[in-house]
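Enquirer: Just need the structure, nothing else, for what follows:
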Amino acid sequence: MNKRRILVVDDEEHILELIKFNLESNGYEVYTCENGEESLRFLEDNTMDLMVLDLMLPGIDGLEVCNRIRRMSGHEKLPIIMLTAKGEETDRVLGLELGADDYMTKPFSIRELLARIKAIFRRTEVKEEVKGKILKVKDIVIDTEKHEVTVAGTPVDLTLKEFDLLKILIENRGKVLSRNLLLDEVWGYDYFGETRTVDVHIRHLRKKIGDDESGEYIDTIRGIGYKMK
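Expert: Presented below is the predicted three-dimensional model:
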């Protein structure tokens, strides 16, 4: 089996060395960049399986890098874990809404970073094993083999987390799924009560499937979680 390829972007040399050493020790193929411009140039010629991206970069910051990657052909669904020394919720929410799959605040535990990376790859492997499964709710159609979603025949571009959320909601249509259950199933580890993450992704998902105003598909169950109608 080929090694998973991970790009790490951070302007602090010791952080790059620390992450690179530990990821390589765990069997990953690791590439590093020290700024946003360099990382975007690198991705023009290289395909990665995951990206660890610092928010506070010189020049183009991590939020803008994330935003541009989501518009780059071939990298739209690249899993991104965002790192930052800033702990404000506004930065976390911005990163998630721009398409980051996960968010860690410096200083962070290498063990936790490894756990989150492994969780993302486990979900990827599960999706690769699913063959020919079509899920439907009203005008929403999910092709799990092709990892494609359409609403009323129109393709909808979802991030990895948004796709996983929509899939689990449809598979459990009519059931109320708590925020903690969704965190466990979609993120694959204990998120220490940061259920706000689920709300951000659900809001973004609703907007993309045209549910933000109509409320046709997803119900919010106050104080508990969500269900697919």
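Enquirer: CA atoms for contacts and neighbours, from now on please.
Expert: Noted.
Enquirer: would you list every one of the helices in the protein?
Expert: Remark: helices assigned in the chain by DSSP state H are 13-25, 36-45, 62-69, 89-97, 110-129, 160-171, 179-182, 196-208, 211-214.
Enquirer: In TSV: these, plus distance to residue 226.
Expert: Output for the helices of the chain, formatted as TSV (distance: least, C-alpha to C-alpha, whole Å):
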stretch	distance to residue 226
helix 13-25	36
helix 36-45	36
helix 62-69	27
helix 89-97	19
helix 110-129	21
helix 160-171	8
helix 179-182	7
helix 196-208	9
helix 211-214	13
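Enquirer: For the ones you listed, give me TSV that also has mean neighbour count and distance to residue 141.
Expert: Output for the helices of the chain, formatted as TSV (neighbours: other C-alpha atoms under 10 Å; distance: least, C-alpha to C-alpha, whole Å):
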stretch	mean neighbour count	distance to residue 141
helix 13-25	14	37
helix 36-45	15	31
helix 62-69	20	26
helix 89-97	17	23
helix 110-129	15	16
helix 160-171	20	10
helix 179-182	18	21
helix 196-208	18	14
helix 211-214	12	15
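Enquirer: Ok, which of those helices comes nearest residue 149?
Expert: helix 160-171 (8.1 Å; C-alpha to C-alpha).
Enquirer: Can you name every helix or strand that that closest one contacts?
Expert: strand 134-137, helix 196-208, strand 225-228 (3 or more C-alpha pairs under 8 Å, 6 or more residues apart in numbering; DSSP states H and E).
Enquirer: mind checking which of the helices of the chain is nearest residue 4?
Expert: helix 110-129 (8.7 Å).
Enquirer: got the angle for that closest one vs helix 160-171?
Expert: 60 degrees (axes from the mean of the first three to the mean of the last three C-alpha atoms, to 10 degrees).
Enquirer: ok and helix 110-129 relative to helix 13-25, angle-wise?
Expert: 50 degrees.
Enquirer: now the residue nearest to residue 74 when sequence neighbours are not counted: how far from residue 31?
Expert: If the residues on either side of it in the chain are set aside, residue 74 comes closest to residue 47, at 8.0 Å by C-alpha to C-alpha, 6 or more residues apart in numbering. Distance, residue 47 to residue 31, using C-alpha to C-alpha, to the nearest Å: 11 Å.
Enquirer: Just want to know which of the two has more residues nearby.
Expert: In terms of neighbours (other C-alpha atoms under 10 Å), residue 31 is the more surrounded of residue 47 and residue 31; the figures are 17 against 14.
Enquirer: so who does that one touch?
Expert: The contact partners of residue 31, taken as C-alpha atoms under 8 Å, 6 or more residues apart in numbering, are 5, 6, 7, 8, 20.
Enquirer: To compare against the first, here's the next sequence to fold:
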Amino acid sequence: MTEGTQARPERVMVLEPDAERRQMLAQTLMQSGFRCFMADSVHDALPFYQDRQDSACMLTILNARLPWCESVELLSRAQENDWPVLFLTAEAANVAHLQSLFDLPCDALVHPFSPKQLMNAVENLLLLAQSLLRAGPLRLDTLHHRVTMAGEHLTLTAQEFALLEVLVKTPGAAVSRETLLRTAWGYQDLGETRTVDVHIQRLRRKLGKSCIETVYKTGYKLKMA
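Expert: Sure thing, here's the model as predicted:
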């Protein structure tokens, strides 16, 4: 870390079998203040994902040519925590395929790339990871306004998304119609709450009727398994 660089709370695992490239990647990251760990195999990297005493985000930089039979366990652990993964690949045609493999924030960089491109990709992935909200199988990407349920994309209107975001941020708690109007709609005049009921019905049709529970004389709460 260079003088004057502020330490970052996020951790980065550089999983790269080539020693020279691994050192170069780690040095670039540490100069930007990241806590950086290095491994040349999935076996050596896995203990860092099992450390329950350190809950900080772990971003993984992964050589896409590593054996998939080994990488799957590591990527599954990253997916459980919504930790981002940056794949390094030599083939531009692989990017879309790599991004579709797991339901987690990920991107791919094609060799060769500059230190600036690396850091831009890392920062964008961390921003994406911070924008994710999850409730059971439901995931909201508040940065791009995308919703998935058990990995399947759902199409919501902007108002439906805003309403669902409020409910996801208060899991298991009842939210009054008045609060939903203020937060999701920005209304100050709270005389008409029927519009909330209409949008809740639309959300139920898309998410499943049992996902949003009516709380008598109060409002609604999200109920995800």
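Enquirer: quick one: contacts for residue 77 of structure 2?
Expert: Residue 77 of structure 2 touches residue 49, counting by C-alpha under 8 Å, 6+ apart.
Enquirer: what about stretch 54-65 of structure 1, distance to the chain center?
Expert: Put simply, stretch 54-65 of structure 1 sits 17 Å off its chain's centre (C-alpha atoms, centre = their mean, to the nearest Å).
Enquirer: again, but for stretch 124-134 of structure 2
Expert: So, by C-alpha atoms, centre = their mean, the centroid of stretch 124-134 of structure 2 is 4 Å from its chain's centroid.
Enquirer: how close does the aligned partner of residue 58 of structure 2 in structure 1 get to residue 173 of structure 1?
Expert: With TM-score structural alignment as the criterion, residue 58 of structure 2 lines up with residue 49 in structure 1. Here residue 49 of structure 1 is placed at a distance of 31 Å from residue 173 of structure 1 (C-alpha to C-alpha).
Enquirer: what residue of structure 2 takes the place of residue 140 of structure 1?
Expert: So, by TM-score structural alignment, residue 140 of structure 1 is left unmatched.
Enquirer: what's the nearest residue to residue 137 of structure 1 if we skip its chain neighbours?
Expert: Closest to residue 137 of structure 1 by C-alpha to C-alpha, 6+ apart is residue 170, at 6.9 Å.
Enquirer: Name all residues that make contact with that neighbour.
Expert: 135, 136, 137, 228.
Enquirer: Can you tell me which of those is closest to residue 221 of structure 1?
Expert: residue 228 (10.6 Å).
Enquirer: Show the contacting residues for the residue mapped onto residue 121 of structure 1 from structure 2.
Expert: Aligned counterpart of residue 121 of structure 1 in structure 2: residue 126 (TM-score structural alignment). Contacts here follow C-alpha under 8 Å, 6+ apart; on that basis residue 126 of structure 2 touches 59, 84.
Enquirer: any idea how far the residue nearest to the spatial centre of structure 2 lies from residue 13 of structure 2?
Expert: Centroid-nearest residue in structure 2: residue 129, 3.5 Å away (criterion: C-alpha atoms, centre = their mean). Using C-alpha to C-alpha, residue 129 of structure 2 is found at 16 Å from residue 13 of structure 2.
Enquirer: now residue 23 of structure 2
Expert: 12 Å.
Enquirer: what about residue 163 of structure 2, helix or strand, and which?
Expert: Using DSSP states H and E, residue 163 of structure 2 falls within helix 158-168.
Enquirer: Run the chain-centre distance for that helix.
Expert: With C-alpha atoms, centre = their mean, you get 17 Å for helix 158-168 of structure 2.
Enquirer: picking that back up, name all residues that make contact with the residue nearest to residue 74 of structure 1.
Expert: Residue 47 of structure 1 neighbours (C-alpha under 8 Å, 6+ apart): 5, 74, 75.
Enquirer: Equivalent analysis for residue 159 of structure 1, please.
Expert: 76, 77, 99, 101.
Enquirer: how about the nearest residue to residue 32 of structure 1, chain neighbours excluded?
Expert: Using C-alpha to C-alpha, 6+ apart, the closest residue to residue 32 of structure 1 is residue 8 (4.8 Å).
Enquirer: try residue 212 of structure 1
Expert: residue 206 (4.9 Å).
Enquirer: Same check on residue 155 of structure 2?
Expert: residue 147 (7.2 Å).
Enquirer: Mind telling me what the one you found corresponds to in structure 1?
Expert: Under TM-score structural alignment, residue 147 of structure 2 pairs with residue 166 in structure 1.
Enquirer: Surely residue 153 of structure 2 is in contact with residue 146?
Expert: Yes: with contact defined as C-alpha atoms under 8 Å, residue 153 of structure 2 counts as touching residue 146 (7.5 Å).
Enquirer: which position in structure 2 aligns with residue 31 of structure 1?
Expert: Alignment note (TM-score structural alignment): residue 31 of structure 1 maps to residue 37 of structure 2.
Enquirer: hang on, the earlier thing: closest one to residue 56 of structure 1 out of the contacts of residue 31 of structure 1, please.
Expert: The closest of those, once distances to residue 56 of structure 1 are taken by C-alpha to C-alpha, is residue 8, at 13.4 Å.
Enquirer: That closest one touches residue 48, doesn't it?
Expert: No: between residue 8 of structure 1 and residue 48 there is no contact under C-alpha under 8 Å: 10.4 Å.
Enquirer: Which one's more surrounded, those two?
Expert: residue 8 (22 against 18).
Enquirer: Just give me the match in structure 2 for the more buried one.
Expert: Residue 8 of structure 1 maps onto residue 14 in structure 2, by TM-score structural alignment.
Enquirer: got a list of what the closest residue to residue 143 of structure 1 other than its chain neighbours touches?
Expert: Leaving aside its sequence neighbours, residue 143 of structure 1 sits nearest to residue 134 (C-alpha to C-alpha, 6+ apart; 4.8 Å). Contact partners of residue 134 of structure 1, counting by C-alpha under 8 Å, 6+ apart, are 141, 142, 143, 144.
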